[in-house]
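Colleague: Attaching a predicted model along with its sequence, questions to come.
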Amino acid sequence: MALQHVIGLDHVVVSVRDLDTAASAWRALGFTISPRGTHSPHMGSANYTIMFGEDYMELLGVLAPTEHNAAMREWLAEQEGIERAAFTALDAAAGVAELQAMGVAAIGPIAFGRPVELPDGRMAEARFNVMRWPVGLRPGGLRIFACQHLTRENVWVPSLLRHANGATRILRLEMLTADPRAAAAEMGGLIAQSPRQEADGAWALPTGPNRADLVFLDRAILAARHPGVPLEGLPQEGAAALVLGTSDLAAAARALGVAPGATVAVPAARATGVLLRFLPG
């Protein structure tokens, strides 16, 4: 049975060493970037967001060392890229209780917020309750948590949803791992979903209706899925590729500077450690 209080992929966290440089890199790929936000002091971090219809990307950087960002700082010492993924929590406290009843030592809820500059110049606050799975549980190298949005209107701002590359949603997040079946099964046990094997041997795990799949695969399958895209800079184990839907594939190709007829994608070197691919959707 699927979780009742966690309903699907909410956003992916792209952890970076230089937040403003990362924002410039993603802006150059045709994304509309939110104004910079600074989290509550106990979080010790700041972010930019890239918003879609029901989900989004978060570019996250450390401002000051805190207990909360210790795992992120350890990870950033080795790499940049998608360090974790968040699911949408309808009720973070109930979600923690639900996972604990399954035998998962969930943590939370943890409350925090960040100021938001609205298009008309007014300042508002985005507030959240988050719940976490234990940090040591990283199927396919991916850390997970869930986020309850208390002020969605201050996050999904209409002017932030339009992108020059036509991006509309996250279709799938692809993780490199030596044993895709085992990693998918482990993740499935943490979110009460059943993985399915795809035709090319990858294992896909649905996260919820109309939300992105998590896909676990090896390097050979990843290369076959993204022909002509260099794989340098990707981890041996961990989140490697982000596949986005676009309402205009030609616009996405122009934004990325990709030749007509080629795979509409860029290597990790252009997207802070993430192989980025667009498909119609």
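Modeller: Noted; the coordinates are in hand.
Colleague: from here on, contacts and neighbour counts on C-alpha atoms
Modeller: Will do.
Colleague: Would you enumerate the residues in contact with the spatially closest residue to residue 127 that is not a sequence neighbour?
Modeller: With sequence-adjacent residues excluded and distances taken as CA to CA, 6 or more residues apart in numbering, residue 127 is closest to residue 113, at 4.2 Å. Applying CA atoms under 8 Å, 6 or more residues apart in numbering to residue 113 gives the contacts 39-40, 125-128.
Colleague: Report the secondary structure state of the closest residue to residue 138 other than its chain neighbours.
Modeller: Closest residue in space to residue 138, ignoring its immediate chain neighbours: residue 144 at 7.4 Å, by CA to CA, 6+ apart. Three-state assignment for residue 144 (DSSP: H, G, I helix; E, B strand; the rest coil): strand.
Colleague: hold the first one in mind and look at this next one:
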Amino acid sequence: MGQTAAMVRLLDHLVLPTADLDTARTRLNQLGFTVAPRGIHPFGTGNCCVYFADGTFIEPLVVVDECAAEVAVKSGNVFVARDRSYRQAFGTEGFSAVAFAGDNADDEHRAYVEAGISAGDRLDFSRPFIDAAGRSDTASFRLAFAALPDVEGTYVFTCQRVNSPKVDRSALEQHENGTTRICEIIAVSDDPAGTAGFLRLSAGYDLSGTSDGAVPDLPNARLRVLTSGQYAEKTGLAPRGHGVLSFEAVAFCVRDIDALRRGLVSRGIDHDIREGQVVVAPAPGQGTTFIFQESA
């Protein structure tokens, strides 16, 4: 693809399929997150996002209109089709996709096609956005998709924000648990070197001179590929996915790890302490492992 380090993409957001948005909202509130009002896509899916001050977010995603989703899949909508295949392979709770910030979806789609990793046609869409005070605007996006061959559901995409909502999101970016940003995304693979190569390529890194399982840091987060054994050692949990690529955990930076843990204890949230980090296993409404670590 010929990209240089200067063209490496920022993390934009993470897609977390869930069975029910009310359950997701309740669980995320219990974990100390502020959850945005429900958003609806024009192709049968909806979300209730958690936003962070650096512009990144997590997107719990649910199918709200099966008929609209079916029409979208038949029309070639990759976003809905990959969500469906993920749920068929792994169930209704999980971590299906990493989205990078895009600059030009046409160029990014073309690059993915040339690299042999395109997951399908580019997608344009718009949806209403409402902030915590009820002010509304329209958000418009252009997406380009990439995936490894024969990997069910799990994928990455670039997200070009054609029109960003002109609404105040600051209240939604403040979280009782002290989370400030996403620190790290953890993937598990039985082919770490191959998977890391795909992630480097999709994130905009030049592959020349690389052959190991390392993924250089994104400008605003770390992306790590582990084996099943390494993941179990780090978290005390078995990975939920299998094969070449499954996204398994999200690590968040918090201001005060002791305060976060007290909050979890007060709400009866099971957790583990491993190497100074707090690990919360997946649960309904929280489809993937959450890891909290202290950061100034």
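Modeller: Happy to help now that I have it. Not measured: the values here are computed from a predicted model.
Colleague: What's the residue nearest to residue 127 of the first structure aligned with over in the second structure?
Modeller: Aligned counterpart of residue 113 of the first structure in the second structure: residue 126 (TM-score structural alignment).
Colleague: One more: residue 29 of the first structure?
Modeller: Aligned partner of residue 29 of the first structure by TM-score structural alignment: residue 31.
Colleague: Please report how far that match lies from residue 264 of the second structure.
Modeller: Per CA to CA, to the nearest Å, residue 31 of the second structure is found 6 Å from residue 264 of the second structure.
Colleague: Of these two, which one has the most company?
Modeller: Each of residue 31 of the second structure and residue 264 has its neighbours counted (other CA atoms under 10 Å); residue 31 has more, 22 against 19.
Colleague: wait, isn't the more buried one in contact with residue 177?
Modeller: Yes: if you go by CA atoms under 8 Å, residue 31 of the second structure and residue 177 touch, sitting 7.1 Å apart.
Colleague: Please enumerate the shared neighbours of those two.
Modeller: residue 263.
Colleague: Point to the residue nearest the middle of the first structure.
Modeller: residue 12 (1.0 Å; CA atoms, centre = their mean).
Colleague: before we move on, which element is that residue in?
Modeller: According to DSSP states H and E, residue 12 of the first structure maps onto strand 6-15.
Colleague: Now which residue in the second structure aligns to the residue nearest to residue 138 of the first structure?
Modeller: Using TM-score structural alignment as the criterion, residue 144 of the first structure maps onto residue 156 of the second structure.
Colleague: Near its match, how many other residues are there?
Modeller: 24.
Colleague: for the one 10 residues further on, same thing?
Modeller: Burial of residue 166 of the second structure is recorded as 13 neighbouring residues (other CA under 10 Å).
Colleague: Equivalent analysis for residue 5 of the second structure, please.
Modeller: 13.
Colleague: my read: it touches residue 205, true?
Modeller: Yes: here residue 5 of the second structure reaches residue 205: they are 6.0 Å apart, a contact under CA under 8 Å.
Colleague: returning to that earlier point: which residues touch the strand holding residue 12 of the first structure?
Modeller: By CA under 8 Å, 6+ apart, strand 6-15 of the first structure touches 54-61, 72, 76, 80-91, 95, 146-147, 207-209, 211-213, 272.
Colleague: once aligned to the second structure, how far is it on average?
Modeller: With mean CA distance after the TM-score superposition for the first structure, strand 6-15 of the first structure departs from the second structure by a mean of 1.4 Å once superposed.
Colleague: Sounds good, over and out.
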